[in-house]
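Undergrad: Fold the following and give me the result.
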Amino acid sequence: METLSYLGQGFGVALSPYNLFTALCGTLIGTVVGLLPGLGPINGVALLLPVAFALGLPPESALILLAAVYLGCEYGGRISSILLNIPGEASAVMTTLDGYPLACQGKAGVALSLSAWSSFIGGLIATIGVVLFAPLLASWAVAFGPAEYFVLMVFAITCLAGMAGNKPLKTAIAALLGLFLSCVGIDSNSGVYRFTFGSLGLADGIQFVVLVLGLFSISEILVLLERTHHGQKAIQASGRMLFNLQEGASVLATNLRSGALGFCLGILPGAGATLASAVVYMSEKRLAHKDNKFGKGDLRGLAAPETANSASACGSMVPMLTLGVPGSGTTAVMLGALTLYNITPGPLLFQNQPDIVWGLIASLFIANIMLILMNVPMIKVFTRILAVPYWALVPAIAIVTTIGVYAVHATTFDLFLMIAIGIFGYLMRKMDFPLSAILLGFILGGLMEQNLRRALSISNGDLGILFASPITWGVWSMIALMVALPFWRAWRARSKQAREQALTGNA
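TA: Got it, this is the predicted structure:
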């Protein structure tokens, strides 16, 4: 009852006209920022933080604004992923796997509406989880040390190959290539130049924006040009802009599972929506068994990462508020907002300044409702992107991509590197290598190295720390199952083929 009383107090703060307008502005800005490739929630929140402080917003209003931008980016990132096969941010990579094939089948409106609904469900589940389980889940998250995080990320990489269907080897190679690319640049510990080949432009490593826009945007431009050359027609959106009850019912179980798992992964400090969307997608693909069309336009493959993205974003608020530890890169920026206002996050924050905490939690409910009401009517507008002819669409993508990359460091080297990566990505697509595996390996590579080094520092170089806790043993067991899965599938396929041949011979 005390929790409900505090939540009611929070709604009193969040429903004030000033904070409602603040949340509306944040959701709108976040959706636009998420739509633009290469920006993402971290940049959106970081850009608005000094603005909020300069405008003299009260601390609860500033946090509501930044949280609304964060959730809006998770919604907006799906738009370019589904329509153009260009993820607006890292967590939207998994959305491209089934979202873009659905758009190619003329179901862009259905995909956009279903993804918006899935994001709403994920945000709703996670926000309820924040209200009910924040203190308990925060204490559980503390049990994950560097060793546990490293093993969890190894599991995420292993899942890619284990769930890859008929091309696990290509997926594993792509993921390893992503891990290699994450090692390029100066080693932060020793100062040694790694794989820079004497180029100063690579000293800071390959920027995420350069890699994602090169792999997806530039390669997509080349694919569009190839389609135009061969006389292929542009993708068309069907007349139906909303999913029907049957389609919604078919993904309801996926929404519920993905929301719960995404929230649990979101509360792990540093895990973030990218890891959550990858793990959830692979889990749902495994549960789908024989009837899955994952990677070819399966509605469950679209609903799972979208639900997990929003759930993880809300879940990452838990360690920030209860422990003062950022649950993701974006909440790290929000943590900076608290320090600007001389607010110390932690367990005492719930007692000393409940208006701020519960006002923020209540605003998560409101922001999710605003986003679903804002995004669904705009679907028809979004799908008109598909009506743009290739001769206009290709230059527009090229211009936005170039500006997005040049804005990071303002160097022409990044532009040439992006083009080279794009050509490489195009060749990888022609050879049927999954680009999402490269990107996921790249994203997790830095985190894996960082956590491995921390774990080895704690144990004085003893690798036994990676097997020292029940959590690591449990995750290693799952990794072993994932490694064995492709071999088991191959054995089962050979056995089935042998039985069919035997039956044919007997006939």
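Undergrad: Every contact and neighbour count from this point should use C-alpha atoms.
TA: OK.
Undergrad: which SSE is the residue nearest to Lys233 when sequence neighbours are not counted in?
TA: Spatial nearest neighbour of Lys233, excluding adjacent residues (C-alpha to C-alpha, 6 or more residues apart in numbering): Arg227 at 7.5 Å. In this assignment (DSSP states H and E), Arg227 forms part of helix 219-229.
Undergrad: So which elements touch that helix?
TA: Identification of packing neighbours for helix 219-229 by 3 or more C-alpha pairs under 8 Å, 6 or more residues apart in numbering; DSSP states H and E yields helix 390-409, helix 412-430.
Undergrad: now with 7 Å?
TA: Counting contacts by 3 or more C-alpha pairs under 7 Å, 6 or more residues apart in numbering; DSSP states H and E, helix 219-229 packs against helix 412-430.
Undergrad: now the angle between helix 412-430 and whichever helix or strand comes after the helix it packs on, please.
TA: Next helix or strand after helix 412-430 toward the C-terminus (DSSP H and E): helix 435-458. Between helix 435-458 and helix 412-430, the angle comes out at 120 degrees (axes from the mean of the first three to the mean of the last three C-alpha atoms, to 10 degrees).
Undergrad: Go through helix 435-458 and flag the buried ones.
TA: Within helix 435-458, the residues scored as buried using 16 or more other C-alpha atoms under 10 Å are 435-448, 450-456.
Undergrad: Sequence B follows; please return its structure for comparison with A:
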Amino acid sequence: MDILEGLLHGLEVALSVQNLLFVLLGVTVGMMVGVLPGLGPAPTVALLIPLTFTLDGPTAIILLAGVYYGAMYGGTITSVLLRIPGEAASVVSTMDGHAMARQGQAGKALGLAAIGSFAGGLFATACLILFSPTLADFALGFGSPEYAVLALLGLFLVAYTSAGTTLKSLVAIGIGLLVASVGPDPITASPRWTLGVPDLLGGFEIVAIIMGVFGLSELLVNITESRRPTSVTRTIGRVLPTGRDIADSAGAVGRGSVIGTALGLIPGGGGVLASLVSYGVERRVSKQPEEFGSGVPQAVSGPETANNAASISTFIPLLTLGFPPNGVLAVIFGALLIQGVTPGPELIGDHPDIFWGVVVSMVIGNLVLLVMNIPLLPVFVKIAQIPPGTMATITVAILVIGAYSINGNPFDVAVMIGAGLVGYLLRKLGIPPAPLVLAFILGPIFETNFRRSLVVSDGNITVFASSPVAVALLVVLGVVIVTAVTGRLWRMRSARPGHAGEERARRLP
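TA: Coordinates of the predicted model:
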């Protein structure tokens, strides 16, 4: 089945009345989940798994996928209006997005985010259509060395692009790697660092970690600093951006689409890494980087485009390689297994209704989000009118219920609370919490594939350069490291007393 035949088949599947209703249900639930701070798509998708037992394969995945990419935009709303990221991927929007809201430009920020998310979603879906069949054929030659280098590249990228200094990002990454080491050894399965606690035998639950690090820690910051999470103007201003606004953000949207689509392929990447990298890129290409954090539109449109593009492109490794790159896709991986479908290179040929039906539904879902969100954006300003005490109570209730609903285990609630306290401490020390979560995801992927590669090669380190793909990834990794080091040395040189005078003297005739 070629691409055109696949798309026509996907249209037939996605345009059925049942699947159209579940597209609408999925993106609506996703958007509302994104609006509610601390909940996020992963536990919601997990909660909806029992509902899929009575659905056929395409409908089940269409619903769960809609919740995921719908939550990417929903998280923007609370990030802009409340400075609380409803979804981890929207954490960077709390900076410039909320700053724009304080300036009476909340509508502009949310409108640009909606348009960027739509553009990023379409671009990533086009890449999913064009490249997935080829990648599925190529997947059989992709092994542990390539996955190990990919994970290592992701760690270096997040350290290089995160807010704050690289050293502080490395501290957060170190904590994340340490936390990720708790649980079964990936090779021998023997328990590590469990301290005799049975609930630690499987390691920490990633969703509970994310809820605590992002949701609870932000709530604690608001409470301890007596900062109203609803400190935004009561009016959001013009929602539909002007032509000039769109033109000014076109470059950021284009870069965000490419960055998000590319980083969605990286194990552990997804929307969080994509938005962080996009923000870092926009700050570096800007002629006025010092203004970032004070309400720069490109700092909203770029990351929001990237996180939505990444939420779509994460399906590429899942559907073609059988590899879930993040927690949400791991849940969807389980949903596919429940349907009797094994994700991997054979999925496109064996289950074209699932692959092509889901792909076409993503186009429809992104269009629904754009049409539904821009006219209804003024409604969400009512969230900002909730009293701080009420908001705190609601947020805590959602966090506790969400953490408990993951496995029905009170221990996950305790993990969420502990992660929240750690995240709060990191914030007070000026250490960005996002790298911790990314390292928690990427760490086991790197360790498993690194050690597996060494076992297979009898300890020969050259195994990581044994294929053209691995070599190419190592080259990219080297470029990232060299860029980071030279950039640091240049900034240190520029900060030296008398450096500015030396530069002026060289320019004199």
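Undergrad: so how far is Arg384 of structure 1 from the residue nearest to Lys233 of structure 1?
TA: 19 Å (C-alpha to C-alpha, to the nearest Å).
Undergrad: And for Leu47 of structure 1?
TA: Leu47 of structure 1 sits 29 Å away from Arg384 of structure 1, going by C-alpha to C-alpha.
Undergrad: Could you do Phe180 of structure 1 as well?
TA: 39 Å.
Undergrad: and if you look at Ala126 of structure 1?
TA: From Ala126 of structure 1 to Arg384 of structure 1 the distance is 32 Å (C-alpha to C-alpha).
Undergrad: the more surrounded of these two?
TA: More crowded of Ala126 of structure 1 and Arg384, by other C-alpha atoms under 10 Å: Ala126, with 33 against 14.
Undergrad: from memory the more buried one sits against Phe263, does it?
TA: Yes. Ala126 of structure 1 sits in contact with Phe263 when judged by C-alpha atoms under 7 Å, with a separation of 5.4 Å.
Undergrad: Need the overlap of contacts for those two.
TA: Ala311, Gly315 (C-alpha atoms under 7 Å, 6 or more residues apart in numbering).
Undergrad: so what's Ile354 of structure 2 up against?
TA: Counting by C-alpha under 7 Å, 6+ apart, Ile354 of structure 2 touches Gly57, Pro58.
Undergrad: What helix or strand is it located in?
TA: helix 352-376.
Undergrad: ok, average deviation of that helix from structure 1?
TA: Here helix 352-376 of structure 2, set against structure 1 after superposition, deviates by a mean of 2.1 Å using mean C-alpha distance after the TM-score superposition for structure 1.
Undergrad: do the same with stretch 389-396 of structure 2
TA: Here stretch 389-396 of structure 2, set against structure 1 after superposition, deviates by a mean of 2.4 Å using mean C-alpha distance after the TM-score superposition for structure 1.
Undergrad: Now tell me what touches that stretch from outside.
TA: Here stretch 389-396 of structure 2 has contacts from Pro37, Gly38, Leu219, using C-alpha under 7 Å, 6+ apart.
Undergrad: now that stretch: which residue numbers in structure 1?
TA: Matched against structure 1 by TM-score structural alignment, stretch 389-396 of structure 2 falls on residues 391-398.
Undergrad: Show me which positions of that stretch end up buried.
TA: Going by neighbour count (16+ other C-alpha under 10 Å), the buried part of stretch 391-398 of structure 1 is Leu393, Val394, Ile397.
Undergrad: just those residues now: which is nearest Gly88 of structure 1?
TA: Among those, Ile397 lies closest to Gly88 of structure 1 (C-alpha to C-alpha), at 12.4 Å.
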